[in-house]
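1. Got a predicted structure plus its sequence, pasted below:
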Amino acid sequence: MESNQYAKDKQLIIFELDDVLFPAKDYLLQVYYLFAQFIEYTEQKNAQSILNFMRLEYENNGADELFKKTAKAFELADSYEHNFDLLHLTARLPLKLLLFKNMLQFLQELVVDRKKIYIVTSGNPEQQLNKIKQTEWNGLEKYLTVFFADELNLPKSKIFQNILTSNNLSVEDALVVGANKFDEQQSKIINLPYIVSLEIYK
C-alpha cells in the first residue's frame, strides 16, 4: 500500500523515534564502539574484543546490565560505568543515524502534502535529543515538532490529546506510527488510529 493511503485523510502524523524512524541499535552500537575505544586508550585492552563482546551480548540479551557484564568479562573498574552512561547521553557519533528508507519516503510525502509531523519520544530527553541532532534528516528537520514524554512527565496518551487540542483536530484527523505495544495502547486510550511503522511500504 502506498503511504498516502494511510495518511490521505489525516492532517497530522505522530511518530516515535527509536525503531520507527531509525534503528535504535544504530545509536547504541556506536556508543559501544566509542566506549571500547576509550577503554583501549585508558586500559590498553583490545577495543575490538570489547566491542565484539558488547555487540553479541546486546544482540542476544539486550542492553540491560551490559556495562556490568562487560566489566566482569574484561576486569574493568566500576568507576567506568559513569563514562559508559555519559556516552549514551552525549556521544558524538562517528556516523550519522540514517532513517529507514520507507520512513524517509513517507516523511517526504507528508511534507509535500503539507501534513503536520510530530515526534513524541520516550526515554532520557538528553539522549533522545542527542539522537535527533545526529540524524540525517535530508532537510526534513524544519518540518518536525518534537515532544519528550519523560521531560513532560505525562502519559503519551495525554500528550497525543494535547497535540490534537492545540491543532483543533479530532482523533479521526491524526495517526500514530509506532513500533511497540506501549505506543499502540497509549493511542487506543483516546481512540487514536495507530499503525506499525513496518506496515508502510510493506
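-> Arrived safely. Residues are numbered from 1 along each chain as shown.

2. For the rest of this, base every contact and every neighbour count on C-alpha atoms.
-> Fine.

3. who touches the helix or strand Leu34 falls within?
-> Using DSSP states H and E, Leu34 falls within helix 24-43. For helix 24-43, contacts defined as CA atoms under 8 Å, 6 or more residues apart in numbering pick out 18, 45-48, 50-51, 54-55, 83-84, 87-88, 91, 93-95, 97, 131.

4. so of the residues you listed, which ones are in strands?
-> Using DSSP state E, Leu97 are the members of the contacts of helix 24-43 that sit in strands.

5. out of the contacts of helix 24-43, which are buried?
-> For the contacts of helix 24-43, a burial check counting by 16 or more other CA atoms under 10 Å picks out 18, 45, 47, 50-51, 54-55, 84, 87-88, 91, 93, 97, 131.

6. let's bring in a second model and compare:
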Amino acid sequence: MVSEKFLEEKQAFVFELDDVLYPEKDYLLQVYYLFAQFIEYGEQLNATEILQFMQEKHLADGPEDIFAQTAAKFDIPLKYQVNYDLLLQNARLPLKLLIFNKMLNLLQEVVGKGKQLFLFVAGDPAMQLNKIRQIEWNGLEQNLLVYFAAEIGEKPSAAGLELILEKHGLKREDLLFIGKEGLDRECASNAKIDFLAIDKLLQD
C-alpha cells in the first residue's frame, strides 16, 4: 500500500477511475446484461445467449467492437447501435459498483488524515460521471472533487494536474497521482509530480 511517508508528506491525492478505484468490467458487464435484455424484448432473441457471448468476448478481447461482433453473431439490426451507446453512457445499473478493498482503505486513510481527494478521469465525461454516481463510496463522495481530462486536456497533457495545483493552491511536491501505467505515468511526469502505479498497489 501507499507508505506512511506519502500519507504524511502529501497534501492531496489524485486518482484515475477505471481499473484504479474499481474494476471497469463491473460496469461493462452490467451494461451487456441490460442490452441483452433490451434486445430480447425488441427482437425476440435469447438474452442469455447474447449476454454469454458478450461476456466471453469481453474477457477474451476487451470491450472494443463488442456491439459490432454481437450484432454480426446474432443478426441484430445495426439501428440498435444507438441504444447500446446510450446504455454505455447512461445505464442505470442493477448493482452498485464496489471500490477495490485496498483502495477503499486508502481513500478512507487519506480523508481521515484531512488530505484532499481528487479524481482526474479520462474518457467521455457523461459516461464517467454516470459511473461515479453508481459507485458505493461509503460516504467518501462528499470529499471528492472531480476533473475530466476531456474538458481540460487529454492525457498525457499536464493541463489537468496543473489546473488542480493552481486552483487549490498546491505545490507539485504536495500531490501524488495514483493511476495506470502508460498515459497516467506520462501525465504525472509532464506535470513533474510523483506517481504510483495501481498494479503495484493492488499487488502489495
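-> Happy to help now that I have it. Given the structure is predicted, the values throughout are model-derived calculations rather than measurements.

7. And the TM-score between them?
-> Remark: TM-score between the superposed chains equals 0.95 [TM-score structural alignment, normalised by the length of structure 1]; 202 aligned residues with a CA RMSD of 1.4 Å.

8. circling back to that earlier point, quick check: buried residues in the helix holding Leu34 of structure 1?
-> In helix 24-43 of structure 1, counting by 16+ other CA under 10 Å, buried: 25-40.

9. With stretch 181-193 of structure 1 instead?
-> 183-184, 186-187, 192-193.

10. Do a quick rundown of the strands in structure 1.
-> For structure 1, the strands defined by DSSP E cover 12-15, 97-98, 116-121, 135-136, 144-148, 174-178, 194-196.

11. and among those, the most buried is which?
-> Greatest average neighbour count among the strands of structure 1 goes to strand 174-178 (a mean of 23), per mean count of other CA atoms under 10 Å.

12. how big is the offset of that one relative to structure 2?
-> Aligned to structure 2 and superposed, strand 174-178 of structure 1 gives a mean residue distance of 0.3 Å (mean CA distance after the TM-score superposition for structure 1).

13. for that strand, packing partners?
-> Counting contacts by 3 or more CA pairs under 8 Å, 6 or more residues apart in numbering; DSSP states H and E, strand 174-178 of structure 1 is packed against strand 12-15, strand 194-196.

14. Mean per-residue distance, the longest one versus structure 2.
-> Between strand 12-15 of structure 1 and the corresponding residues of structure 2, superposition yields a mean separation of 0.4 Å, by mean CA distance after the TM-score superposition for structure 1.

15. if we can go back for a sec, the helix holding Leu34 of structure 1 corresponds to what range in structure 2?
-> Using TM-score structural alignment, helix 24-43 of structure 1 corresponds to residues 24-43 of structure 2.

16. how about the strands of structure 1 in JSON lines, adding distance to Asn4 of structure 1?
-> Compiled in JSON lines, the strands of structure 1 are given as follows (distance: least, CA to CA, whole Å):
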{"stretch": "strand 12-15", "distance to Asn4 of structure 1": "12"}
{"stretch": "strand 97-98", "distance to Asn4 of structure 1": "22"}
{"stretch": "strand 116-121", "distance to Asn4 of structure 1": "14"}
{"stretch": "strand 135-136", "distance to Asn4 of structure 1": "23"}
{"stretch": "strand 144-148", "distance to Asn4 of structure 1": "18"}
{"stretch": "strand 174-178", "distance to Asn4 of structure 1": "12"}
{"stretch": "strand 194-196", "distance to Asn4 of structure 1": "13"}
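
17. The residue lying closest to Leu21 of structure 1 once chain neighbours are set aside and Glu43 of structure 1: what is the separation?
-> Spatial nearest neighbour of Leu21 of structure 1, excluding adjacent residues (CA to CA, 6 or more residues apart in numbering): Leu99 at 5.4 Å. As judged by CA to CA, to the nearest Å, Leu99 of structure 1 and Glu43 of structure 1 stand 35 Å apart.

18. same check, this time on Pro125 of structure 1
-> According to CA to CA, Pro125 of structure 1 stands 31 Å off from Glu43 of structure 1.

19. And for Lys69 of structure 1?
-> In this view, Lys69 of structure 1 and Glu43 of structure 1 are 17 Å apart by CA to CA.

20. What of Pro94 of structure 1?
-> Taken as CA to CA, the span from Pro94 of structure 1 to Glu43 of structure 1 is 22 Å.

21. Asp9 of structure 1 too?
-> For Asp9 of structure 1, the distance to Glu43 of structure 1 - CA to CA - is 58 Å.

22. Leu154 of structure 1 too?
-> 42 Å.

23. With Gln108 of structure 1 instead?
-> As judged by CA to CA, Gln108 of structure 1 and Glu43 of structure 1 stand 46 Å apart.

24. Now for the residue of structure 2 positioned farthest from its centre: which residues touch it?
-> Relative to the mean C-alpha coordinate of structure 2, counting by CA atoms, centre = their mean, the farthest residue is Gln44 (33.0 Å). By CA under 8 Å, 6+ apart, no residues touch Gln44 of structure 2.
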